[in-house]
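Enquirer: Build me a model:
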Amino acid sequence: MQNKWLVPVGVLALVIGVYLASTLGQGGSLEGNNSSSLQSQTKFLHWYPEPRKLADFEITQHNQMPMNNQTLAGKWTLAFVGYTFCPDICPVTLAEINKVYPDLKQVAAESPLQVWFLSVDPKRDTLERLNEYVSYFNPEFIASTGEHAQLFPLVRSMGMMYSIAGATDDPNYLVDHSASIVVINPNGHVIGRFKPVHKPGQLATSDMQQLLHDLPLLLTSS
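Expert: The predicted structure is shown next:
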């Protein structure tokens, strides 16, 4: 006699799969049902088709504390790739972010926000230099760096790029890098970026008014 409580294996697997999908999609990470709704509300954030998991990384912060994927958990993160010897885009972008940071923090009272400057020039950007550099803009900002073996897959998983221009024997070598501001959700996944705005005769950097319009929508969704 067949037990009436037995459930076919295929049906049970389907039920479990649906449950896990719905559970993992919750938590204000923009990986649930509210993602498409928010995408229609934002005007300037360039969303990725799907949230991107960052490559596993182990690097060091400017305060000599270790930094890894878990450092990003539970917070919204604005990430910017660059280097301290950058002559223009990096200092301008960090200064502009600092101008709007108080407004963003006020909105993010219940959804912690951090600003992350990732240096891709470990040869010159010592932790001491990074500490001095990022503290100049805002002591609450995070700066970090590591070996290229860690940095390259990490930056690539953000949807960004960088390359050393010329020989590093030249003390004034430049580093080509993406200028977008990347948005990372509290699950540590990249959801999109604010691209630089190109205007004739002006430096191509992200527009802070665009960021101020869209980011609060994400912060208050958590």
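Enquirer: Only C-alpha atoms from now on, for both contacts and neighbour counts.
Expert: Fine.
Enquirer: contacts for the helix or strand harbouring residue 16?
Expert: Following DSSP states H and E, one finds residue 16 within helix 9-24. By CA atoms under 8 Å, 6 or more residues apart in numbering, the list of residues contacting helix 9-24 from outside reads residue 32.
Enquirer: Pull the distance from the next helix or strand after that helix to the chain's centre.
Expert: Per DSSP H and E, the first helix or strand lying C-terminal to helix 9-24 is helix 34-41. Centroid displacement of helix 34-41 relative to its chain, using CA atoms, centre = their mean, to the nearest Å, is 19 Å.
Enquirer: Please generate a structure for the following sequence too, so the two can be compared:
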Amino acid sequence: MFSGEDLEECPLSFRWRWTADSGPLGLLRTRVLVTLLFGGGLLAMWWFVDLEKQQRLRQQHMEQLQKVALGQGNFSLLDHRGQRRTKQDFLGSWLLLYFGFTHCPDICPDELDRLSAVVSTLDQDTSLPPIQPLFITVDPERDDASALARYVQDFHPRLIGLTGALDEVKEVERDYRVYASPGPKDEDGDYIVDHTILIYLISPDGLFLDYYNRMNNQEQITQSIRNHIKAYVRL
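Expert: Prediction:
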């Protein structure tokens, strides 16, 4: 065992190690250091494994979406300015899509107001890309480009209205599994169209990602879209 005289004769570096690393305090420091290193290693390993798992799940999800027979086709319609627009024109942008008609008394305006509010809220977050809102009519016989131009003015300034020939619109409805059936006409020739009431979220790859019904409020839709954007992995 070292005496005080022996310690005095030892090199300075050895004396420091003997006084700092021996005894209860030195042992405690060593244990704490080992614990921190071991715990940090485990945490880093867990984070890496979790990241790999999340990326793998997202990739699997995207592959599954590609197999879903929803919104897989192309479309060619006229916008509210009379210009021909196809699905290819919107690739690279996030889309919020709603099917309705301009003579709808209350539901369609309410849904488009909600859609517009969601887009406006997301616009305030500069870290997110802009969302493109789309409105496709299910009543092309009455909703021509000029009718849509008047109608979309009441909603988000980026809202694009789309119409076309009856067969062109029906093709898009089938592609997104939208139900639309005109009701009987009244004495003035007016009628209501019974149709699917959903807002569709479309990724920049043109894939259907999610839908929102009337049970989803504005905050829920906004947060869902934000989560989809943050988790998005381009194919």
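Enquirer: rewinding a little: state the span of structure 2 onto which the helix holding residue 16 of structure 1 is aligned.
Expert: Under TM-score structural alignment, helix 9-24 of structure 1 corresponds to no residues of structure 2.
Enquirer: Compute the number of surrounding residues for the counterpart of residue 60 of structure 1 in structure 2.
Expert: With the correspondence set by TM-score structural alignment, residue 60 of structure 1 lines up against residue 78 in structure 2. Counted by other CA atoms under 10 Å, the residues lying close to residue 78 of structure 2 total 20.
Enquirer: what's the closest non-adjacent residue to residue 78 of structure 2?
Expert: Computed as CA to CA, 6 or more residues apart in numbering, the closest residue to residue 78 of structure 2 that is not its neighbour in sequence is residue 84, at 4.5 Å.
Enquirer: Let me see the contact set for that neighbour.
Expert: Counted by CA under 8 Å, 6+ apart, residue 84 of structure 2 has contacts 76-78.
Enquirer: now residue 210 of structure 2: how far from residue 187 of structure 2?
Expert: 40 Å (CA to CA, to the nearest Å).
Enquirer: With residue 228 of structure 2 instead?
Expert: Distance from residue 228 of structure 2 to residue 187 of structure 2, by CA to CA: 47 Å.
Enquirer: ok, these two, which is more surrounded?
Expert: residue 228 (14 against 7).
Enquirer: element containing the more buried one, please.
Expert: helix 218-231.
Enquirer: what do you get for residue 52 of structure 1?
Expert: strand 46-53.
Enquirer: Mind giving me the packing neighbours of that strand?
Expert: strand 189-194 (3 or more CA pairs under 8 Å, 6 or more residues apart in numbering; DSSP states H and E).
Enquirer: correct me, but residue 142 of structure 1 touches residue 115?
Expert: Yes - using CA atoms under 8 Å, residue 142 of structure 1 is in contact with residue 115, at 6.1 Å.
Enquirer: in structure 2, which spans are helices?
Expert: 4-9, 12-21, 23-67, 107-123, 145-152, 166-175, 218-231 (DSSP state H).
Enquirer: can you redo these as CSV with distance to residue 139 of structure 2?
Expert: Shown next, in CSV, are the helices of structure 2 (distance: least, CA to CA, whole Å):
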stretch, distance to residue 139 of structure 2
helix 4-9, 97
helix 12-21, 83
helix 23-67, 29
helix 107-123, 12
helix 145-152, 11
helix 166-175, 8
helix 218-231, 26
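Enquirer: quick revisit: residue range for the helix holding residue 228 of structure 2 in structure 1?
Expert: With TM-score structural alignment as the criterion, helix 218-231 of structure 2 aligns to 208-221.
Enquirer: buried residues in that stretch?
Expert: 208, 210-212, 214-216, 218-219 (16 or more other CA atoms under 10 Å).
Enquirer: Provide a list of residues in contact with the counterpart of residue 105 of structure 2 in structure 1.
Expert: Counting by TM-score structural alignment, residue 105 of structure 2 corresponds to residue 87 in structure 1. With CA under 8 Å, 6+ apart as the criterion, no residue contacts residue 87 of structure 1.
Enquirer: before we move on, the earlier item: closest to residue 97 of structure 1 out of the buried residues of stretch 208-221 of structure 1?
Expert: Nearest to residue 97 of structure 1 among these is residue 208, at 6.9 Å by CA to CA.
Enquirer: Residue 207 is in contact with residue 97 of structure 1, correct?
Expert: No - counting by CA under 8 Å, residue 97 of structure 1 does not reach residue 207; the two are 9.5 Å apart.
Enquirer: the more surrounded of the two?
Expert: For residue 97 of structure 1 versus residue 207, neighbours defined as other CA under 10 Å are more numerous around residue 97 (22 against 18).
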